[in-house]
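Undergrad: Sharing a sequence plus its predicted fold:
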Amino acid sequence: MCRIVGGWEFKGKMGLLDSIEKMRDCMSAGGPDDFGLYTQRHCNLALAHRRLSIIDLSSLSHQPFISENRRYVLVFNGEIYNYKEIASKLVSEGVRCEAFSDTEVLLQSFEYWGVECVREFEGMFAFVIWDNLEQKLYCFRDRAGSKPLYYYFDGERFLFSSELKGILAYPYLQKSINKEALSLFLSFGYIPAPFSILECCFKLEAGSYLIVDKKANITKYHYYNPKDSYLQSHKFTWDSFISHLQKSIAFRMVSDVPVGVLLSGGVDSSLVCAVLKDLGYNFESFSVGFVESSFDESCYAKKVADILGITNHQFICHLQEVRGLIEQLPFVYDEPFGDVSALPTMLLAQKIAKTHKVALSADGGDELGIGYERYFWSMQRWQKYHYYRRFKVAWVLDLFSAEFVIDLFSKFGISIGIDKFLRIKNQLKATSFLEHYRAEIMHFKKEDLFLNHLPFKSVGEEYSCLDYYAQMSYFDWCYYLSEDILTKTDRASMNVGLEIREPLLGVEFVKFMQGIPMDYKVHNGEGKVVFKQYLEKFFPRSLIYRSKMGFGVPLETWMRKDLRHLLEGILDYAEGYLDVHFVNKLVRAFDAKKRVDFSKIWYIYVFCVWRKQWNI
């Protein structure tokens, strides 16, 4: 696991070679063990690397890694778990491969198979290869988007980096905010790929690669699309499920240092721990809890650990610690990021990093197993609103202001907040299920964006050939998983030199889960059916079949009291991008304890502190 950065200047002002070390070292927390640099002065190209040593702790994997014939140069962030199997395949086809590390095997795979090599890889990765002969840059990102890769192109220069801060350290950057990306952030709390908060800057989508040539032509290809797995049905057997699951998890234990496990006590993390124990692995688990009982799952984590006979280290997330974490947010997450669970994730990563360099999470389980509660809310409302959609009730509501309708409802004893009203109205107007689902998960509604003079940007392809649960899962797989969930764990962990791996994201396990009949995932309004049935082998039903709690933080309560001062002064940074009247009205409603979507308050705050941190 590492951090990579580099670029290629074609014309205009040249500053890359003088600033590349600064660009690299601003991400030193993610690669504290080693660093390297490769430059081609005749064409103003540079590749740089910071290393966190996990597989092959020797200097043999020093990067940038140069091929034996010196044609190719590699900078690589991530892990290829099946590198030994790939090496054996290369050897069987006549390629000399010593397989001392996944770095060597990756580059030799590219030399032999070209861009098709990426289809062989089981792992998480973002890597860039420079071809000296053809004068081309190749940039790749893994199938799920576990590892990030930003790139910047303004016609004169191409830059890439594991984190936006690496690009922000370049001296001749056009630091303009992309209003479409800002709209998406305020709507969802994260910025979906390929968008980035900066103009001319993008995130390479999961399962994609770029080729950049010496004429500054950029071509993007998608080598993986999850829709293929959703559309190809697979027969379910327990033997297949267990085999794919065990293989996926076991691969993530490939390491030359000890591996820990994040344990919440929920279905997914309990599944990972149970399989590891069943396979005979020894490991320690780590959990975070809260003083506030409605947010605290640590008691369930302890029960899981006790039953399996594993060590469980527990840490309590106190308000005082959260104060310090909030101050770090705009630097660690160097573009606006609104998921409040980033705070306990950062705390847990800090604690684990004191004893471990690698830990397993269990992200992806909700998308694969249909686990989010919002999936079931959306289904219920889609069915409930059918009658009202038929008679175009929403179009009647459009004739009046939201405030008028809400006031009218109150006279009949119906209390409803403006956010709920707008969500219902937009869902009643939805012409497709996916549009209905987007209205379910958006915080800044269309109407909020228009009041702030921001564009409404729709994301997500319509796939009416999929059933409704699969449509929601597919949308979240393409956007929410990579740009929220995996971004959250990547930044929190790499900021403290910790590698977090995702054992439920194995290639074959994902393909299997996305293709099995929905009956094995959803039954009687409850998700993760197959996960829960498998866990009955290890745990009592009362521990498995309980209400989902998620990984939340009592931030709204704290923000109304002890952290209310955070909103003082900082909201001035909204000026020029958000309507001042809108922001002040929203904060007054929040202070008056009216029905307000707190996420809107938090997202505005996050955007403002980000602008202040990066002086944009």
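TA: Perfect, I can see it now. Numbering: from 1, shown residues only.
Undergrad: from here on, contacts and neighbour counts on C-alpha atoms
TA: Fine.
Undergrad: dump the residue contacts of residue 605.
TA: Applying C-alpha atoms under 8 Å, 6 or more residues apart in numbering, we find residue 605 in contact with 567, 570-571.
Undergrad: With residue 525 instead?
TA: Residue 525 makes contact with residue 376 under the criterion C-alpha under 8 Å, 6+ apart.
Undergrad: Make a ChimeraX selection of whichever of the contacts of residue 605 turn out to be buried.
TA: To isolate in ChimeraX the members of the contacts of residue 605 that are buried, counting by 16 or more other C-alpha atoms under 10 Å, one can use:
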select :567,570,571
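Undergrad: Make JSON lines from the contacts of residue 605 and add distance to residue 419 and secondary structure to it.
TA: Listed next are the contacts of residue 605 as JSON lines, based on distance: C-alpha to C-alpha, whole Å; DSSP: H, G, I helix; E, B strand; the rest coil:
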{"residue": "567", "distance to residue 419": "21", "secondary structure": "helix"}
{"residue": "570", "distance to residue 419": "24", "secondary structure": "helix"}
{"residue": "571", "distance to residue 419": "21", "secondary structure": "helix"}
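Undergrad: what's the closest of the contacts of residue 605 to residue 91?
TA: Within those, proximity to residue 91 (C-alpha to C-alpha) peaks at residue 570, which comes in at 59.4 Å.
Undergrad: That closest one contacts residue 610, doesn't it?
TA: No - contact between residue 570 and residue 610 fails when scored by C-alpha atoms under 8 Å: they sit 10.2 Å apart.
Undergrad: Helices along the stretch 301-450 of the chain, start to end?
TA: 319-332, 342-352, 365-369, 373-384, 386-390, 393-397, 402-411, 418-429, 433-441, 446-451 (DSSP state H, counting those that start in this stretch).
Undergrad: And the third one, how far out from the chain middle?
TA: In other words, helix 365-369. Mean-position distance between helix 365-369 and its chain equals 14 Å (C-alpha atoms, centre = their mean, to the nearest Å).
Undergrad: adding another structure so you can compare the two:
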Amino acid sequence: MCGICGFTHAQPEDAQVLKNMCDIMAHRGPDGEGAYLANGIALGHRRLSLIDLEGGYQPMVRKSNHHVSELISAGQALGTNKKPNDIPVVSQNGEYAIVFNGEIYNYRDLAAVLKAEGWVLKTTSDTEVLLTGYIAWGEKVLDRIRGMFAFAIWDEQKQILFCARDFFGIKPFYYTVQQEQFIFASEIKSILEHPAYERELNREALEQYLSFQFSALPETFFKGIYKLPPAHSMVVHPDGHIEMKQYWSPLFNEASEGCSLHEAAERVGEAMRESVHYHNVADVEVGSFMSSGIDSSYMAALLAQENPLVQTFTVGFSEYEGERDEISWAAELAEKLDVSNTNKHIAQDEYWKALPYVQWHMDEPSGDPSAVALFFVDQIASKKVKAVLSGEGADELFGGYKIYQAPMATDRLGKLPKPLLRASAALLRKLGIRGANFLERASETVAEWYYTNANGVSFTVEERERILKNPVKAPDPLEVVSPDYQEAQDHDFDEPTQMQYVDIRNWLVGDILLKTDKMAMAHSLESRVPFLDKEVFAAASVLPLDMRVTPEQTKVALRKVSLTAIPTDWAQKEKLGFPVPVAAWLREPANAQRVKTWFESPEAQLFFNKDELDRLLNEHLAGADRSRKIFIVWMFLMWYRMYFVERTSPYQAEETPTTYFPGNYLNNPNQSPTITTE
């Protein structure tokens, strides 16, 4: 895992700009750095070394012929340069140059294919295999690789920059075009270091964030900076023109006819065992996260079969210490598997102090309280290993969310006339009888209630229009996800499968995988996700619905196969997630005052109606749970101050902690500087 960046229309004097872009991402790659600056192209790289520790430095440059002598590595280990303030730069022309973030797990298989075709490889790195694969097979290399990746390849022959992002969006890739100059990076903060970009807030992103709790649009919170979508590649021409295309889609296929649950589970198990084997490939130790649930428990058990000395890591919260929490479940399973487990109970004070660091590393505001838990589990893991396996993606692929069961419960009612259902729901609500929400859900399409009503923790369109001072009338959440729903319907997916597909295309990449990458990289740790492997998805995609989710059970086939590796109590356990006690914490007087101070800050006055903010906090203190809405607004305010007002990181502010949190500013809002929207 690494940090990459670069731009077109580069001049020799731009070496310092490239270095600045690399340095701001030093946490992504503390082991090495390098740059390519030639042909008007600048490519920068920060390295976290996990494969071919001596030979895998980047950028990597080579000619199109098969001769090994033509391969050049532009990078070097940190500390080896005689001028420590200089980034090692290769300016020698090469027909191809690459910067790459991620891992190609089947690179050894592909290396054998390339050698059989006559190619000579100088290193044992996956970077060289990826670059040589592009030279040999062109864009079709994407059809052959298994892994997580974001990369850019300068193709001198075609005079193009070829960029691509992995199948599910595990690795981030941001870009902007400024007066024909294409600029890209693994993190937005790197692009902000380029003088051609002038930061400007994208207000439409704020409105969607209030509804989704994450940045849900292709354009980020920074106007003009975009995310390359998952499973997309793009060709960048010298004039800044971009040709983008989708090279893969996570489509669920027709179920295998006559396949028993046992056979289906075996197929899933075979794919998972192979995936864990590939994800364990490294020249450093690979550990595993382990929570109380089936996903990480099964994954860790498979890794323990590969490596009996594997180290596992778990976090929980001090409020639950002594209870049957994440840590107690994980510690007991670790004992049964005979593997080590390092764990930590997160104290409330630690949680609050971590917030600005989390928001800085996320680049865009995150209203997900569990990101802080990831921050700490990554922290404790990074002290012992350089890479970990994590269980993200299992819920989306195998039907793990209980909300996927909802259409089954309302299926019969859904056949009744919609006006009748709505009128009945209104009557029940008026009479105070339970069941109104159930009838309302039955009267709506999956798309209507799944992303607008069912969540219940973020803001509806009406609520965000009330709370914002100057709403820009951004599209409602239904409009944002409707293209994905339409595609799912075009393929005749049933309603739970529609949900899975839309989650993969939105929630998974926009929230789950983003925090997985950013929180791990905050601690220079690589997070690998074996469930999000092409072959694992292939096994999941042909499961009949009743082998994914039924009215009684979620993840049916996955639970079945997990019994071959973990005890029944873990295989059948319901999903717990990261239970963050924010709701209770925010009712404590000191914490309520912290929030109130932020809600009275100049930033809040700029964007939000104070009466609505006060109402949110007062309702929460009176007993209603408004914690997620409070948290969503609070994190935006903290993020905005960091990126648009003070324009410093919390690490720079450690000497003067009044900048963020905690500190004197919380008690005296007048200390805040004058602010504007740009």
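TA: Received, thanks. Owing to the predicted nature of the structure, the values given are computational and were not obtained by experimental measurement.
Undergrad: Any idea what the TM-score comes out to?
TA: Laid over one another, the chains give 0.90 as their TM-score (TM-score structural alignment, normalised by the length of structure 1), with 593 aligned residues with a C-alpha RMSD of 2.7 Å.
Undergrad: picking up where we left off before, I'd like the contacts of residue 605 of structure 1 as TSV, with distance to residue 4 of structure 1 appended.
TA: Converted to TSV, the contacts of residue 605 of structure 1 look like this (distance: C-alpha to C-alpha, whole Å):
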residue	distance to residue 4 of structure 1
567	35
570	32
571	34
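Undergrad: In structure 1, where's the longest helix?
TA: helix 598-614 (DSSP state H).
Undergrad: once the structures are aligned, where does it end up in structure 2?
TA: Helix 598-614 of structure 1 corresponds to residues 627-643 in structure 2, going by TM-score structural alignment.
Undergrad: go on, stretch 353-360 of structure 1?
TA: On structure 2, the counterpart of stretch 353-360 of structure 1 by TM-score structural alignment is residues 382-389.
Undergrad: same thing with stretch 82-92 of structure 1?
TA: Alignment of stretch 82-92 of structure 1 against structure 2: residues 106-116, by TM-score structural alignment.
Undergrad: Residues in contact with the matching stretch: which ones?
TA: Contacts of stretch 106-116 of structure 2 (C-alpha under 8 Å, 6+ apart): 120-121, 125-126, 129-130, 132-133, 144-147, 278.
Undergrad: Could I have the buried ones of these as PyMOL selection syntax?
TA: Filtering the contacts of stretch 106-116 of structure 2 down to the buried ones (16+ other C-alpha under 10 Å) takes a single PyMOL command:
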select buried, resi 120+121+125+126+129+130+132+133+145+146+147+278
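Undergrad: Select from the contacts of stretch 106-116 of structure 2 every entry located in strands.
TA: Residues of the contacts of stretch 106-116 of structure 2 located in strands (DSSP state E): residue 147.
Undergrad: which one among the contacts of stretch 106-116 of structure 2 gets closest to residue 436 of structure 2?
TA: residue 147 (45.5 Å).
Undergrad: Just to confirm, what residue in structure 1 is aligned with the closest one?
TA: Under TM-score structural alignment, residue 147 of structure 2 pairs with residue 123 in structure 1.
Undergrad: give me the stretch of structure 1 that the one helix or strand residue 584 of structure 2 maps to matches.
TA: If you go by DSSP states H and E, residue 584 of structure 2 is part of helix 582-585. The aligned range for helix 582-585 of structure 2 in structure 1 is 555-558, by TM-score structural alignment.
Undergrad: Which positions within that stretch qualify as buried?
TA: Neighbour counts over stretch 555-558 of structure 1 (16+ other C-alpha under 10 Å) mark 555-556 as buried.
Undergrad: for stretch 551-558 of structure 2, same thing?
TA: Residues of stretch 551-558 of structure 2 classed as buried: 553-558 (neighbour count, 16+ other C-alpha under 10 Å).
Undergrad: what do you get for stretch 2-12 of structure 2?
TA: Quick answer for stretch 2-12 of structure 2 (16+ other C-alpha under 10 Å): 2-10.
Undergrad: how long is that stretch from one end to the other?
TA: 24 Å (C-alpha to C-alpha, to the nearest Å).
Undergrad: again, but for stretch 180-196 of structure 2
TA: 11 Å.
Undergrad: Can you list the neighbours in contact with that stretch?
TA: In contact with stretch 180-196 of structure 2 (C-alpha under 8 Å, 6+ apart) are residues 3-9, 17-18, 20-22, 24-25, 101, 150, 171-178, 197-199, 225, 236, 238-241, 363.
Undergrad: I figured the match of residue 147 of structure 2 was touching residue 106, is that so?
TA: No - with contact defined as C-alpha under 8 Å, residue 123 of structure 1 does not count as touching residue 106 (11.2 Å).
Undergrad: which residues do those two both contact?
TA: What both residue 123 of structure 1 and residue 106 touch, as defined by C-alpha under 8 Å, 6+ apart, is the set residue 80.
Undergrad: ok, back up a step: the match of helix 582-585 of structure 2: average distance to aligned residues in structure 2?
TA: Compared with structure 2 after fitting, stretch 555-558 of structure 1 has a mean deviation of 1.4 Å; criterion: mean C-alpha distance after the TM-score superposition for structure 1.
Undergrad: Can you find the partner of residue 226 of structure 1 in structure 2?
TA: Match for residue 226 of structure 1 (TM-score structural alignment): residue 250.
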